[in-house]
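> Pasting a predicted model and its sequence here:
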Amino acid sequence: MIRGLYTAAAGMVTQQRRHDTATQNIANLNTTGYKQVDSVSHAFPDVLISAMSGGTTKPVGRLNTGVFAEQSVSQYLQGDLIESGKSIDFALSTDLQVADPATGDNIAFDGSGKYVTPEGEVIYRPQAFFTVQDNEGNNLYTRNGSFSVSATGQVLSAGGFNVLDANGNPLVLTGPQDNLKVDGQGNLINTATGLPSGTKIGVSVITRPQELVRDGNGVFHADDIEAAEIRYANAGDNLQVRQGYLENSNVDPTQVTVDMNAAYRAYEANQKVIQFYDTSLQKTVNEVGRV
C-alpha cells in the first residue's frame, strides 16, 4: 500500500513540473526569439513481481513504481518573422540540411527537428544563432535579434551583451545607424560604394543544438564547444539574415494549453489516489487495529 502512495506522490511531482513548463511557454508567447520547452518524463526502473507458493517462486510480471520528469528539452524550430521596420533589428531564416551518411541525400527531419536512423541514432537539425559575449568573455547564443547601439557604437543584444562579428570581436558601428545596411549573409554594406565593408554579423551554426544549455533571457551557452560542434556560418549554409525583422516565439499556444490541462488533470488524479490511501490507512489504524 505504501508503495502505491509513493508512486502517486511521484506522479504529482512530475505533473507539477509539466504544468510549470507549459505555463512558462504560455508566459513567453510574445517573447522575441523564445524557443518552446518540452518536459520529458520517464518511468522508474522496472521491478519483477513474484509470488511465493509452496516453497516455489512464480513470476507474476513487471511493475513500474513511479514516474519522474527527467529533463526539459528546447524546441529550436523556426518562429514566424515579424517586420519591425527598425534597421538595427535582425532575424535569422534558416533551413540547414544534413546529408545522410548512408545514401548521401538530405535527411528528412520530422516536425520537431530530429531524425532517428534505422540503428536508433538521433540526429537533430543544425540551428543558427547570433553570437554574443558576456562581461566574462563567454560566448552565448541567441535568436533574439532586437539589438541596440551604445554611445560608442557598440552593438548590444536585448540582454546588454556585446554582439560579435564573424571574427569573434565585438561589433562596432562607425556610421549613422539610420544608414545601416546589411545583406542576406550578414555583411555590413558600405553606403558610399554599396559593397560589403568587410565586417559581418557573427552567426554561429550549431550542429548539435541539443548540447546547448538555456541561461534565461533568451540566451544559451554550450558547456562543451566541441560536443556541440559550433562554427561560424559560411556562404554555403542555407541561411539568411533579415534586416528589419524579428523572430517571434515558436510556442504553439494550442498545444501548450492542452499540455497544461492534461498535466492538471493527471495531477488531480494522483491527488485522489493519495486521498484514497490516506482514508484506507486511517481505517486500518483506527478500526482494524481496534479489533
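Good, I have the coordinates.
> hey, let's count contacts and neighbours off CA atoms from now on
Will do.
> where's the residue nearest the centre of the chain relative to T65, distance?
By CA atoms, centre = their mean, the mean C-alpha position of the chain lies nearest to S74, the distance being 1.5 Å. In this structure, S74 and T65 are 28 Å apart, going by CA to CA, to the nearest Å.
> what ranges do the strands span in the stretch 1-150 of the chain?
Using DSSP state E, counting those that start in this stretch, the strands of the stretch 1-150 of the chain run over 37-43, 46-53, 56-64, 67-74, 81-83, 90-94, 114-116, 122-124, 127-133, 139-142, 148-149.
> Contacts for the following helix or strand past the shortest one next, please.
Following the chain from strand 148-149 toward its C-terminal end, the next helix or strand by DSSP states H and E is strand 155-156. Contact partners of strand 155-156, identified using CA atoms under 8 Å, 6 or more residues apart in numbering, comprise 147-150, 162-163, 170-173.
> Show me where the stretch 151-291 of the chain has its helices.
Along the stretch 151-291 of the chain, the segments classed as helices by DSSP state H, counting those that start in this stretch run 225-228, 253-286.
> For my notes, please list those helices in JSON lines and give distance to K86 for each entry.
Formatted as JSON lines, the helices of the stretch 151-291 of the chain follow (distance: least, CA to CA, whole Å):
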{"stretch": "helix 225-228", "distance to K86": "32"}
{"stretch": "helix 253-286", "distance to K86": "27"}
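> Which of those sits closest to G33?
Closest approach to G33 among these is made by helix 253-286 (15.3 Å; CA to CA).
> Which strands or helices does the closest one pack on?
Applying 3 or more CA pairs under 8 Å, 6 or more residues apart in numbering; DSSP states H and E, one finds that helix 253-286 contacts helix 2-27.
> centre of the chain versus the helix it packs on, how much separation?
Per CA atoms, centre = their mean, to the nearest Å, the displacement of helix 2-27 from the mean C-alpha position of its chain is 20 Å.
> this is the other structure I want to compare:
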Amino acid sequence: MNSGIYSALSGNIAAMKRLDVLSNNLANVNTPGFKKDRMTFESLLQAAGKVPQAGTTDAPVYSETAFFTDHSRGSVSQTGNTFDLAIDGDGFFVVNTPEGKAYTRQGNFKLDATGKLVTADGYEVSGGGPIVINGSRVEINARGEILVDGSPVGTLEVVDFPKPYALQKNGNALFVPTDPQAVPQPVQGEPVRQGYLELSNVSAIQEMVQLIETQRFFEMCSKAVKAYDDMAGKAANEVGKI
C-alpha cells in the first residue's frame, strides 16, 4: 500500500479525536466550573525515528495524541443565590463521593432533603464532614465559615495542589489526583465568594472556529485517502491489462 495513505488515515483519526474533544467542550459551555480539554499531536517516525527509503511501502509517520485539561479560570458571575459559591484565585472545593474525595470549582451547591449541602450531582460538600444547614439565614464568609442564624455549623474545605496540576477528570466538573497519594494543601486567605459562580472557561466562538477548521482538515484527509485508493485501483487495472 502506498505509504502516503497512512499519513492521510492518521490525519483522519486525529481529526476525529479532536472533534470529540471540541464537541464535549461546546456541550459544556454553560456548565459552571467546567474546564475545557485540549489535545496535542506529535508525528512520530516509524522504525526508531528513521525515515523510510524512497520506494518502500513502510508507513512513514503516525500521529500520537495526548489529552490535557486547561485549568484557566472561567469568568465569575454574580447570582445572589445563597448557595452559589466561587473561589477567588486558585483552589478547589472538596467533595465526598462514593469513590472517595474529589475536587471541584463548580460551586452551584444546594440542600438535599435532609438539609445537607451537596453539589448539583448530589455529592456531599465537605467541611471536614457533612455540612447540615437547618435555619432561615445562611451566611458564608470569605474564609468559608458557614453561619446559620448567626451560629457556626461548619467550614468549607478549600484546597489546592502543586502546579502544573496532575489531575484527571471524574465527570465534567470533578477532579481526582492522578497520584492517589497526593496530599492537597489548604488554601490560605479568604478565597470564598458567596452569591457568585465561576462559569465554564469555554469560549463558544473559539471552539466553533476550531471545530470548523478540524472538520475541513478531516475532509481534506478523506479526499487524500480516496485519491490514493483511486490511484491504487487504477494501477491494478492497468497492470492487469498488460
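Happy to help now that I have it. On a predicted model such as this, the values are computed, not experimentally measured, just so you know.
> hmm, back to that, identify the residue of the second structure aligned to the residue nearest to the centre of the first structure.
Aligning on TM-score structural alignment places S74 of the first structure opposite T69 in the second structure.
> cool, and S146 of the first structure?
Under the alignment (TM-score structural alignment), S146 of the first structure pairs with N108 in the second structure.
> same check, this time on S280 of the first structure
Alignment note (TM-score structural alignment): S280 of the first structure maps to M231 of the second structure.
> Count the neighbours of that match for me.
Neighbours of M231 of the second structure under the rule other CA atoms under 10 Å: 13.
> quick one: it and L111 of the second structure, what's the gap?
According to CA to CA, M231 of the second structure stands 65 Å off from L111 of the second structure.
> Go through the contacts of strand 155-156 of the first structure and say which is closest to E226 of the first structure.
The closest of the contacts of strand 155-156 of the first structure, once distances to E226 of the first structure are taken by CA to CA, is V163, at 21.7 Å.
> I figured that closest one was touching G153, is that so?
No - the pair V163 of the first structure / G153 is not scored as a contact, 11.3 Å apart, by CA atoms under 8 Å.
> more crowded one of the two?
Neighbours per residue, other CA under 10 Å: of V163 of the first structure and G153, the larger number sits with V163, 30 against 15.
> What is the equivalent residue in the second structure for the more buried one?
Using TM-score structural alignment, V163 of the first structure lines up with V125 in the second structure.
> T104 of the second structure versus that match, what's the distance?
Noted for V125 of the second structure: a distance of 10 Å to T104 of the second structure, by CA to CA.
> Common neighbours of those two, please.
Residues within reach of V125 of the second structure and of T104 at once, by CA under 8 Å, 6+ apart, are 93-95.
> Let me have these in JSON lines, adding distance to Q46 of the second structure and neighbour count as columns.
Shown next, in JSON lines, are these (distance: CA to CA, whole Å; neighbours: other CA atoms under 10 Å):
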{"residue": "F93", "distance to Q46 of the second structure": "45", "neighbour count": "23"}
{"residue": "V94", "distance to Q46 of the second structure": "45", "neighbour count": "24"}
{"residue": "V95", "distance to Q46 of the second structure": "45", "neighbour count": "25"}
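> In terms of distance to L147 of the second structure, which of the residues you listed ranks first?
L147 of the second structure has its nearest neighbour among those in F93, at 17.8 Å by CA to CA.
> Spit out the contact partners of the closest one.
Taking CA under 8 Å, 6+ apart as the contact definition, F93 of the second structure lies against 103-105, 107, 125-126, 156-159.
> wouldn't the match of S74 of the first structure be in contact with K36 here?
Yes - judged on CA under 8 Å, T69 of the second structure makes contact with K36 at a distance of 6.0 Å.
> Can you check the distance spanned by stretch 57-73 of the first structure, start to finish?
43 Å.
> and what of stretch 107-125 of the second structure?
The first residue of stretch 107-125 of the second structure is 10 Å away from its last residue (CA to CA).
> Any buried residues in it, and which?
107-112, 116-119, 122-125 (16 or more other CA atoms under 10 Å).
> same question, stretch 149-164 of the second structure
153-161.
> same check, this time on stretch 180-192 of the first structure
Going by neighbour count (16+ other CA under 10 Å), the buried part of stretch 180-192 of the first structure is 180-182, 185-190.
> Many thanks, have a good one.
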